Structure formats: C-alpha cells, structure tokens
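Novice: What would the 3D arrangement of this be:
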Amino acid sequence: MATPQVTQLKITGMSCASCVGRAETALRSVPGVTDASVNFATETAQVTHSGPVSALTEALADAGYPAANTQTTLQIGGMNCASCVAKIEKALTADPAVVDAKVNFATESAVVTYIDGATDPLKLAELSDQAGYPARVADGAADDQADHAKTEEAHALTRATIFAAVLALPVFILEMGGHMIPAFHHWVHATIGTQTSYLIQFALTSVILFGPGRVFYLQGIPSLLRGSPDMNALVALGTGAAYLFSLIATFAPQILPHGSANVYYEAASVIVVLILLGRVMEARAKGRTGAAIRKLVGLQPKTAWVEQDGTFIDRPIADIVVGDVLQIRPGERVPVDAEVLDGTSYVDESMITGEPVPVGKSPSDQVVGGTVNGTGALRVRATRVGADTVLAQVIHMVEQAQGAKLPIQGLVDRITAKFVPAVIVVALLTIAVWLIFGPAPALPLALVTGVSVLIIACPCAMGLATPTSIMVGTGRAAELGVLFRKGDALQQLQQAEVVALDKTGTLTLGRPELEHVTTTNGFDHDDVLRLAAAVEARSEHPIATAITRAGPAELPELSNFESLTGLGVRAVVEGRKVLIGSPRLMEQNGVDLIDLSAEADQRAAEGATPLFVAIDCQAAAMLAVSDPIKPGTEQALERLHAMGLTLAMVTGDNTRTAQALADKLGIDHVTAEVLPDGKLAAINALREQFGTLAFVGDGINDAPALAAADIGVAIGTGTDVAIETADVVLMSGDLRGVANAVEISRKTMRNIKQNLGWAFGYNILLIPVAAGVLYPFSGHLLSPALAAGAMALSSVFVVSNALRLRRVRATLPESTEEHSIRTVTS
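Specialist: Just a heads-up that it's a prediction; the model follows:
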C-alpha cells in the first residue's frame, strides 16, 4: 500500500461557504483519500491521500472547483542536443503535479505548468537535476548572473578549443602528412621513427581527450549508463573507440590481426577540436538570437530623477513606486509609464508603435517607459512601474513567444528522442557488416565507418532548427510592432485563408468626423460651421462632438438651447435661430431642402450620416459626418489580397453603411448588424466557407470573436480586454501591421522548413556515406574528422539561416500619424 502524503491545492471557483462542503465531499470521494480540509478564506485544500494528485484535480474539476495552475521558468544546463529536450520533459512530467512542460533547446529553458500547491519550482528543478541536467529557477537578478556566466562559459570554451587545436595540429601533421606526402612519411620514419611518432601522438591526444575533451565523457558516459544516450555519448563512443584501438596498436600491436595495427589518434583529437569549434560558433550564433530581448531590456534606464522635499534626487528604477513625481530632462529616456503634470515636449515612441514621428506631450498626456524625450523638460507622475509597465509587458510577451513550442516542433522532438539510440544501433550494425563482409584488413575499416556514423549523426541541427527561428522571428516581429502572445499563432497565422475585420476602430478611426460641408442660399461656409459648432457644443452626442471639433476654437454665446430627441437640436446664436438635424426636423419647421437632398442621398449611399443646418428657417448647409477610414487601411487590404487572402467584414453597423465601406475598400464578404454573439456565428460560417480564419478587432465586444477565431489579432490602441484575448497584438492602431504580421509568420515558417529540410536531409544523406556505402565505387571512406567537421557545420548552418530573419523588413511601413498608447497586458 502506498504511503499517505499530504498535498495542498489552490482551488478556484468557490463563491460562498457552501462551496467548501461540496469541494471536500468531492475530494473525500477519491479512493485513497483519508482526510480533506478546504479553507474558504485562503481558497486552499489540504488533502491526505495515497493515490495520484491527478485524481484529486479531476474530482475538483468535475465538482466545478478546478485546482489552480501556475507557471515557472527553469534555466537548464547540460543540454547539448535535441534528444536532451525529450529527456528533460519526461523527467519533469513524471511529477503528477506537472500539467505541461515545454523545454526550449535554443534558450536552454523550460516553461513548466503545474498544479499550484502540489509542487514547487525548487522540486521541479531537482527533477531536472536528477535527470542529469542541472536547473535553477529563473528570476531577473539570476538571469543577469546567468548571462554573465554564459559569456564566461563561451570564453572558456574558446580557450579550450584553441588549446586543443594547438595540440591536435602536430598529431594531424605526423599522421595525415605521411598519408598525403609519402616523402614526409619516409622522413618521419628515418628520423624519429614510427613508434616514437605514435608515442608523441598518444601523449598529445591523451592531453586533449582528458583535458578539453573530457566534457564529452563526463556527460556522455552517464547518459549511456542511464539508457538515454545523447550527443556526448556519440562523441564519447566514437573518440573512445578510435583512442582505445590506437592505444592497442601502439602498445600491444601483436594482439591485432596482421596488417590492422594502425593508429587513429588524429581522428580522435581532430574530432574533439572540430566539435568544440562547432559549439563555440553555435554559442555565439545562439547568443545573437536573443538580441531582440536584450535590446528591449536595454531601453529602460537604470535610474530616474525623483522629487523629494522640493528637490530631485537620482534613485534606482526598482525603488520607484506608483505616485512618485519624476523629472525627465531633454534627451533622457522615460523611466516608467507616467502622466505628464507640467511641461511640453515631443517624445519618440517608435520603440512601442514603430512610428518615427515624435508625439507631442503636454499636461494630462501619458508617456511610456523606455521612450525618448525630446528637447523639452517634463514633470510626470508614475502610473505604472516594474512588471506593470508597457515595456515590461512587451518583454514578457516576447519571452513567452520565444519560449513557445510550435506544433511542428512536437514531431521533431519525438523523432530526436529515438534518434541517438537508433544511431548507435546503426553504428554497431555498420561495424558488424564491415567485419563480416569487408575486405582485409576489415577491423580498421569497420572502426572508421562505425566512428564516422556516430560522429556525423549528431541531432543538434534538428533540435536547433525550430527554436532558433522562433526566437529570431518573434524578436524581429516585436521590433516591427507585432507581438505574438501565443507561440502557436506564429505557425497558424501563415495558414490563414480568410481575414475577418471589425469595422469601427479597426478599419475606421472609431470616432465620427465632419468630412464635408455643402452650403446653399448664399450662406458662408465658415460662418455656418461656426454657428453649428456653437450649438452642438451643448450636446454630448458623438456626431455633435465631431461638428464642434471641426469648428473654430472661439465659439459665440447662445441661448434657448433645446435638444429634440431623435430629431436634432435648436438654439439662438447671435440673434439668429439655428436648427440642426434630420430631414424630418427640417420638414416639421417648413425648411425647403431641395438644393441639398441629392448630395445628401449620395453621401448616405457612401456610408456617411447627412445632417442639415437651417438659419432663420432657411436651408443653410448639409453636413456629412462619417467614421473616417484609418490611414494605411486601403494599402493594408491591397497587400492582404495580394497575399491570396479573402477579406471579410463583421460589424454591428447597419448593412448600408457597412456595404458602402466594403465596396470602397474592396472587401469580399460583409456580415453586418450583428451583436457580439452574432459575431461568433459569423466567424464560424466564414471558417466553414473559406478555411483557417484570423479575426482583427479592438473593442470589448470583439473579445469573444478574438477568442473563437483560429488566430485573434488585436489592435494595440484598442481595449485591454481585446488585447488579453488575442493571440497576436499590433502595437499601433495601423492595419498595415496585419500584413506585416502575416509576412513575418510566413517567412519564419519558411525558415523553419528550410532548417528542418537541411537537418533531416543532412542525416539521411550522410549517414549512409559515413557507413561506407560509396566505398565499392570510389575505394574511399569518409574520415571521422571530416564527419565531425560536417556535423559542426550543420548546426552552424541552421543557426545562421535563422539569423537571416533579423533582416526582415516591414513590407508596408506604418503611418506616421500619432496614435494613442494603451497598456498591453499579458
């Protein structure tokens, strides 16, 4: 019988004290539970049980009180190839409290989702340690130390590689020089002698293998003994076999078959040098893949000028709290998100919006941490600090996306988990075939081919193919103002066949603007607009606000203002009776609209709202008010069409207005006059008709549609609810970002496929070559040293190809118009 254990769980969904009894009943009904106590105040359950934790969580979920999950990130050491990923994930998920574990080879990290209270990050790190991969819980300060440690490790690796190369060079010259230049072979034999040459090679190779190369044995042999061999095991087996055979040939040649007492010291030493060199190049390249994160982190200043007792003192950013008053001098970076109290200036917000034109700031405006102040001085009050700032949230989203595992990576992980054991089997079969069927002397030929197979088949390139492209692609996307909040959106977006768009606030600015004024009966344009703006200034209707905004700053006084519900407004301005409203209002007051009706009908057909102005009972003007199309929208939709995507509009606006806008923008399909739940039905219908669907929206009413779509894309100037629901966030309100997001997604996935094609193709083609399949035709075998070089270059090729994504440019540069900035939440 299993030993009882006590597990504490965090419970969600409890709304009153009666929930406690139901949750306890559910827990006590689980076989093996001897006691269960639920605390409503702390929302926790303490359970004594002898069964699996999963049974407890299932019972709670069935009762409607699911256990809370939480996430932690572990930094993991000792990973050297793709097969390590599966082993660490298996070790972590062996804990029944772990819901999911995703290990990223490129970032050397694991994101673990676990049942809150049933385990903790330190225990999870221990599981990784026990599997042979030392781990620690990631945090900000520790991450800085880790970056420093990684830099030091890279420098140490470089020094070890140079040291090994210096020792390997004489070994290579002594052995291979004699093979390539017969005269040199005779000279060595006549001067120092063959045996002395072997002894020199033995001494130098021993220093290499037990010095810089010992890492392969310290990590490879334990992994072999655990039954889960990795890349180090392949190198240890290959170099170890070459070294031991050479050792026998040097000190006990009589026990080997006649003619087979050859040495392979140069193979063992050069293999170590080349693999170390490959790791150096790989480490440097992988370091560059995280450049986007480091660039974002570097945007935040370390200190700020804080007002204290009438003076400003320099204080660390970590010490700033909400409400602190700060001074931002000309040319300085804004330290935290804040509200301007005093001063005016222009602030460069390109790091958030991607737009190069500085934005004017004055009292009551918001400034974003990390942006650059212009020539004016600002006095501001901190509104968001630390992890709550826009910049911190952007960094968090990029980190989440970079650490994500795409669906395509799951297949790669399953293959690489079985790959190394399969390679060892292939190497053993290769040796056996050569020993049985190979020409004399068969033993050296079998050794060369077996070692070559072990060395050339390292799955590093496979493991790096996907995560490096994700890191670079999502990092570059963030620099262009596109945030992939969920990693799988990167793969799904390039599969989209239809893009559905909300109208108000997405295709349009989301606020009415006066677009046209037509006067009649000799009335002056400016005079009519001045009087109309004065009257509408008393109304709070959005259309009234648009007319007032279009009028002059100085407005005349008015009297007798009256709002006529559903019809319009009237007032007396400068002694003149001003009437503004619908045709029905004009008809009731005997105003003849014959000169304005035709144009009003035309404007209405184009989606605008026509209003009429009468002055002293005489028709004066027709005002056309509409929600203007956002700058760049037409350009963005043309680009999306050129990409082969179908465009649809889903809106709650009336059909006539929506269709007029769709005709103007070239949108293929319109669904209008729908409520939020109707948008869900419209999205499902579009998906059935066209295929994978991306929905673009900005409002609270768009949140259900964003969640239901295959890929939800939120406009960054929209509501926080929409942003939290979306898979992709555009930092500015410009729709050209959608085209850029699709382009980046397609290029990143193309890059991943190129990498996987290379990695798998390389192994499929070269493993048979290493096994000697070309020997009957050419009489030559692939040297183990050349195999090591090819293996190292394979990984370097994959990472270098991924780094090309850093040069991706926005296919459509975004508008330089100012956009308001909203908080982006993760």
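
Novice: contacts and neighbour counts: CA atoms only from here.
Specialist: Noted.

Novice: All the helices of the stretch 251-400 of the chain, in order from the start?
Specialist: 265-289, 291-297, 350-353, 390-402 (DSSP state H, counting those that start in this stretch).

Novice: Show me the one of those that comes nearest L782.
Specialist: Of all those, helix 265-289 sits nearest to L782, with 11.3 Å by CA to CA.

Novice: for the closest one, the distance to its chain's centre please.
Specialist: In terms of CA atoms, centre = their mean, to the nearest Å, the centre of helix 265-289 is found 28 Å from the chain centre.

Novice: and for comparison, fold this next one:
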Amino acid sequence: DRVSGVFVPAVITIAVITTIIWLLAGQTFGYALARGISVLVISCPCALGLATPVAIMVGNGMGAKNGILFKTAVSLEEAGKVQIVALDKTGTITSGQPEVTDILPAEGVTETELLTLACALEKKSEHPLAKAVLKKAEEENLATGEVTGFQALPGNGLSAILGSDKLTGGSMKFISSQTKVSADLNRRAEQLAEQGKTPLLFTRNGKLLGIIAVADVIKEDSPRAVKELQNMGIRVVMLTGDNERTAKAIGAQAGVDDVIAGVLPDGKESVIRALKEQGKVAMVGDGINDAPALTRADIGIAIGAGTDIAIDAADIVLMKSQLSDVPAAVRLSRATLRNIHENLFWAFFYNIIGIPLAAGVWIPLFGWTLNPMFGAAAMSLSSFCVVTNALRLNLFQIHNAAKDKTIKNPVTLHISHDENIKEEKENKTMVKVTVNVEGMMCGHCEAHVNKAIQAAFGAEDVVSSHENGTTVFSVPEKVDEAKVEEVIKEAGYEFKGITQE
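Specialist: Predicted coordinates for the structure are as follows:
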C-alpha cells in the first residue's frame, strides 16, 4: 500500500513532465503526447497491484491445504516476524488427556476411599486433570455421591460438601495452606513433580486423605516443533499453572528455552504483555483461559481441537492440532513475504528500464524510441512474471526445515516470574469496571465482548459472563461511560449500566 501510494502519483507526474519537455524541445503535440502515453502504459501498476495479493492468496491456499488457517492477510505476513513463541502446556505441548499414574493414600485411608471421595469432588470440574480422576474411578467401577456447594478456585483447587463432610482438593501450595501435610507425603509429592507428574492432594474436614498423581503425555511432535522454532532463532517459552518442579520436568522433555510456572488462569495475559515488551510474541493455546492471552499477543495461534472461544480469539488456527504446524506457519509466512519482495523487484525492474526508454531519455544519445504497443507488451510480461513467481509458492514444502534461517536479532529474554507480574499489578492503582450487558448468549458472545473491550480501552483481566450478564475489567483510570456504551452497542449487545471502583 505504501509503495502504490508513492508510485502512482510519481508515474503520472513523470508522464506530464515528459510531455511538457518534448513540447518545449520543439516536438509536435502528437509526438510529445505519444511519449507521455508510453510512460503511462509501460509503468506497471498492475504488476505492483498483483505483487502482494497474489502471493498472499497463494500462501493462504497453501496453508489451508496443510491445515493451517490464516484468518487475515496481516496474520500471514506477521507470523514470520515473531521472535518469541509462548506455548500453553496442557493440550498444546501435551495431549490434554492426562491419566492417573499414582494413588498414595494417607495413613488410615484406603486407595478406594481416596479415589471415591476425589471422584465425587472432581465430578463437577471441567479441568482436564479432573477428567483423569473420573476416568480412573469409572475403570474401578466406583459409585460416588453427589456433592453440593461446589466451588472452583481458579489456579488453586476445588471445594464441596458431601453429606456432612467438607471436601477440598488441589495443589500442594493450596492444600498446605488448609491443613498440615506430613513430611513423608510432602517428599513423595516432590518426587512425583520431578517426574513430570502433577500431584493432587485431597482433604476431608481438614484432614489429609492422600495424593493422586496425574500425568499428561507430551505430544509426539512437540520436541521436534520446539527444536525447529529454536533453529529459526525464535525463543520458546512454556506457560503452565503447574508447580515449578513439574513444569521444569515437562519443559525439559519438550526442550523449551524458558518455563514460567504457577501461572494462574487470569495471569497468562499479563505474562504475554510482559513478553511483548521484549519482542514480537506469538501465543499458542487451546483453552477458554487462553483467549485473553491469544488476543493480547501479536499473533494468536489456536489448536483446532481446542475450545470455540480460543479459536474465535486467535489469528491463526491449526486444524490438525499438531504443534509442528507452528514452525510450518512461520516458515510459510517467511516464504510468502520473500515472494512478495521478489514480485516487487520484478515490477520495479521493468519500470526502471522501461520508463526512461518510454520517456525518450535515450533518443538524443542512441535514437532509441519505444512504440506504445511494445510498452503494453512489456507491461503484460511483467504481470506474467509476477503471477508466475507467486504461483511458485505452490511448490513450497512447509514442513521441510532444511533451509530454515535464524532471524537477524534473536531475543534474549529476561523472564519475570508470575509472582513478580502479580506484584507489579498490585502496585498499580487499577480501577475495576463492571458493565451490565444484555444479549450475550454463549461463550462466543463473551469472547466477542472481551475482544471489543480490550481493543477499545487496553483493559486487563477482561472477564464476561453471559449467565450473570456482566463484563468485568481493570484499567489504570476511570473510563468514559458513553464510550463504553458505544463499544458494547457496536459489538451488537445492549448496555444496561456501569459501576467503577
């Protein structure tokens, strides 16, 4: 667009000046006009106009053939420029289908009792780790009761009432704050974490029941995908809510450069914001909690098997749900951008040679003139070269890493742990805004409103609920109520009021 904005008026100016100069040189009006028309005809705006869209069209088509959906031309262009790739762990690096590996009951508790109570608590949870516990209970044919007062505590655990008993479950950090954990169970939990397993602790009425260890297997292509990204000069970071020991074990298996552990669901967006200060960031995720981070990143990449909200928030969707398609997307983007530059070269190559010839610069020296018909033929030939060059992208092998090149300025990250990010946020004076919104019907609606609010106000921690009819977010200072109402209406929903505190 920038090239065309300069090229077109420049060529028209050259044509007018050419006509005037030949008239001043004493030539007839017909001769002078013929030189000006030759300049207009041979200057190849169609080649310039084709250079980018044809390459992008072919690149998009190649991506679609290989299960990589670029939603916009901008996402296809920008993907090749990323310097940092942040990978969610569960469902992205790992299969997202964890299994129970160890059951360690506390003294006086049987394995069956521990598993039965854990299953009753986890039954209402949507977390992938809960599904592993439920699957194990089904295999053991265990009958579980129905809990009441179920509460999910994001990033910590669960609590519920079963009969007259209060059940809790979650991470070592969370359970340790609720009850005393014996040194033996603490040591065994650490050993499990070092093996890449996630230890889940359960209590009944404040008394520890034991540990159930769950492991999520790394996808077969994850280490190869990470290695290919690193060979391109891209820094690879893994984000997870797991404790640091487990996270480092998984990170070592995958071969990532950096691991950020203990990230709460609403903290991923903050991590991405911090990473963006150090380079161009792509976020790869699959879950509802990943949507704000996918929106915040320069390029959001969603796993095709993930949630609809994540897919809606992303710029690129990997339909085959293979992590190896991330370096393939970067590779295709780089090839497309390189092809665009080649096309622009060919367009300018013809113009640099043809415009002086058409203007009659060489007539006084060599007597060379250009018939407008030959100018039209040269213009067509330049368009033919541009289109043919773009079609070469159909031969590009997007999964072939043999010719990958490292970016010129690879990033050296200075990772701030999630605790530091939270501390920075706490030190800010933030305004909590609650907007009453009518018309949201599902998760898609929530994601749509979140995206609109983030784009309009640069808001943090945006959470919409169609059940409550609210959108809650944080900003450094109070927002204009009329502006909020305008944003909500433009998104297609009804504004019903606002509170700021």
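
Novice: Next, the TM-score between them, please.
Specialist: Remark: TM-score between the superposed chains equals 0.61 [TM-score structural alignment, normalised by the length of structure 2]; 367 aligned residues with a CA RMSD of 4.4 Å.

Novice: thinking again about what came up before, let me know which of the helices of the stretch 251-400 of structure 1 is the nearest to G716 of structure 1.
Specialist: Nearest to G716 of structure 1 among the helices of the stretch 251-400 of structure 1 is helix 350-353; the distance by CA to CA comes to 8.8 Å.

Novice: can you give me the offset of that closest one from its chain's centre?
Specialist: 17 Å.

Novice: In structure 2, point out the residues matching that helix.
Specialist: Helix 350-353 of structure 1 lines up with nothing in structure 2 when matched by TM-score structural alignment.

Novice: what's around the residue nearest to T144 of structure 2 when sequence neighbours are not counted, how many residues?
Specialist: Residue nearest to T144 of structure 2 in three dimensions, not counting chain neighbours: A120, with 5.4 Å by CA to CA, 6 or more residues apart in numbering. Taking other CA atoms under 10 Å as the neighbour definition, A120 of structure 2 ends up with a count of 21.

Novice: Was I right to think A120 of structure 2 contacts G145?
Specialist: Yes: contact criterion CA atoms under 8 Å: A120 of structure 2 and G145 qualify, at 5.9 Å.

Novice: what touches both of the two?
Specialist: Each of L162 lies in contact with both A120 of structure 2 and G145 under the rule CA atoms under 8 Å, 6 or more residues apart in numbering.

Novice: Could you tell me which helix of structure 1 is the longest one?
Specialist: helix 140-180 (DSSP state H).

Novice: tilt between that helix and helix 265-289?
Specialist: 150 degrees (axes from the mean of the first three to the mean of the last three CA atoms, to 10 degrees).

Novice: Which elements pack onto helix 140-180 of structure 1?
Specialist: helix 182-191, helix 194-210, helix 265-289 (3 or more CA pairs under 8 Å, 6 or more residues apart in numbering; DSSP states H and E).

Novice: could you redo the last one with a cut-off of 10 Å?
Specialist: Applying 3 or more CA pairs under 10 Å, 6 or more residues apart in numbering; DSSP states H and E, one finds that helix 140-180 of structure 1 contacts strand 69-76, helix 182-191, helix 194-210, helix 265-289.

Novice: nearest to R511 of structure 1, of these?
Specialist: Comparing these by CA to CA, strand 69-76 comes nearest, at 40.2 Å.

Novice: In structure 2, which residue range corresponds to that closest one?
Specialist: Using TM-score structural alignment, strand 69-76 of structure 1 pairs with nothing in structure 2.

Novice: before we move on, what about stretch 795-808 of structure 1?
Specialist: Residue span in structure 2 matched to stretch 795-808 of structure 1, by TM-score structural alignment: 383-396.

Novice: mind checking how far the most centrally placed residue in structure 1 is from Q491 of structure 1?
Specialist: Residue closest to the mean C-alpha point of structure 1, counted by CA atoms, centre = their mean, is A401 at 2.3 Å. Relative to Q491 of structure 1, A401 of structure 1 is positioned 11 Å away (criterion: CA to CA, to the nearest Å).

Novice: do V270 of structure 1 as well
Specialist: Distance from V270 of structure 1 to Q491 of structure 1, by CA to CA: 40 Å.
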